[in-house]
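> sequence unknown, structure follows:
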């Protein structure tokens, strides 16, 4: 995934003015696009409480609303339903990030993470939490937690 993302995780095409400004010396934004696989990302907000309000968790966190995030959901699904769930999540721009633990690989359930890059606000976080709860339920599983990851603050 490259380039900036909107609140729904879709790539945003820069306008003519932004493309022109980026060509000028010192006009480029100066940072690489965020990627779900970056090793230095830090969890700035998370919850395993399905009843916790997204706005409350974000308000009490170190989340920076103007910066893109990696939104990661951790689900436990029956092993034979994982491929279908991952394919369904991919329709909304989510990709699988491995969360499996050695003790779970021998059982009939799999713990996996689904993540994508996007801008975030409380309403869209609540929407994505609901979407993942529905995905988990339709595939015979549950959502264990969600996490918001961002690059560490420079300095």
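Everything's here; your move. Worth saying up front: this structure is predicted, and the values here are computed from it rather than measured.

> hey, let's count contacts and neighbours off CA atoms from now on
Noted.

> And residue 136, how far from residue 67?
28 Å (C-alpha to C-alpha, to the nearest Å).

> quick one, which of the two is more surrounded?
More neighbours surround residue 136 than the other of residue 136 and residue 67, with 22 against 13 (other C-alpha atoms under 10 Å).

> Now do the same contact list for the residue nearest to the more buried one when sequence neighbours are not counted.
Using C-alpha to C-alpha, 6 or more residues apart in numbering and skipping the chain neighbours, the partner closest in space to residue 136 is residue 142 (5.0 Å). By C-alpha atoms under 8 Å, 6 or more residues apart in numbering, the contact list for residue 142 reads 75, 76, 77, 133, 136.

> ranges for the helices of this structure?
Ranges of helices in the chain, per DSSP state H, are 16-23, 54-59, 82-90, 102-105, 122-138.

> Number of residues surrounding residue 51?
When neighbours are counted by other C-alpha under 10 Å, residue 51 registers 7.

> Pick out the residue closest to the middle of the protein.
residue 71 (1.8 Å; C-alpha atoms, centre = their mean).

> if I look at that one, how far off is residue 47?
Computed as C-alpha to C-alpha, the residue 71 to residue 47 distance reads 12 Å.

> adding another structure so you can compare the two:
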């Protein structure tokens, strides 16, 4: 089982269970809501991010209400759960999963989410990463 976990971390895939996305002490440690900003730049200015610890990576999308279920089903195949969704149309949908984060995998997931949203007549608003608050913060 350790080998599978190691491979998932190396490939940036979800499945890490070391961090509960429902923890009340999670805070945003890195984010980007600018299409032109590279993940490496966003992570480079993240002050409280601990790179070798798992994060809850959240992608914020806006999709037509009648496409939400299809988007959720496809995202679930890559280990994403629905973190939240609005009752508006278009729906503001947050897809999340726990993973080790680095610039390469962040960029790949960002691109994957952009393609998913675009195929369903939606768009991506941005992404953020959460980790437990450091003591003293």
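That came through, no problem. On a predicted model such as this, the values are computed, not experimentally measured, just so you know.

> TM-score them against each other, please.
The pair, once superposed, lands on a TM-score of 0.86 when counted by TM-score structural alignment, normalised by the length of structure 2; 127 aligned residues with a C-alpha RMSD of 1.6 Å.

> one step back: where do the contact lists of residue 71 and residue 47 of structure 1 overlap?
Joint contacts of residue 71 of structure 1 and residue 47 (C-alpha under 8 Å, 6+ apart) are 146, 147.

> Residue 96 of structure 1 matches what in structure 2?
Using TM-score structural alignment as the criterion, residue 96 of structure 1 maps onto residue 82 of structure 2.

> what about the strands in structure 2?
26-32, 54-63, 81-85, 91-100, 123-132 (DSSP state E).

> Nearest to residue 8 of structure 2, out of those?
In terms of C-alpha to C-alpha, the element of these nearest to residue 8 of structure 2 is strand 91-100, at 8.5 Å.

> In structure 1, what range does the closest one match?
Strand 91-100 of structure 2 corresponds to residues 110-119 of structure 1 when matched by TM-score structural alignment.

> wait, doesn't the residue nearest to the centre of structure 1 sit right on residue 150?
No. Assessed by C-alpha atoms under 8 Å, residue 71 of structure 1 is found out of contact with residue 150, at 9.1 Å.

> and the gap between residue 34 of structure 1 and residue 128 of structure 1?
Residue 34 of structure 1 is 19 Å from residue 128 of structure 1, by C-alpha to C-alpha.

> So between these two, which is more surrounded?
residue 34 (22 against 18).

> Show me what that one aligns to in structure 2.
In structure 2, residue 34 of structure 1 lands on residue 19 (TM-score structural alignment).

> What of residue 136 of structure 1?
Match for residue 136 of structure 1 (TM-score structural alignment): residue 117.

> Give me the distance between the two termini of stretch 59-75 of structure 2.
Start-to-end, stretch 59-75 of structure 2 (C-alpha to C-alpha) is 11 Å.

> Please disregard the earlier target; I meant stretch 4-18 of structure 1.
12 Å.

> gap between it and the chain center?
In terms of C-alpha atoms, centre = their mean, to the nearest Å, the centre of stretch 4-18 of structure 1 is set 17 Å apart from its chain centre.

> One more: stretch 115-128 of structure 1?
The gap between where stretch 115-128 of structure 1 is centred and where its chain is centred comes out at 7 Å by C-alpha atoms, centre = their mean.

> Show me which residues of it are buried.
115, 116, 117, 118, 119, 120, 121, 122, 124, 125, 128 (16 or more other C-alpha atoms under 10 Å).
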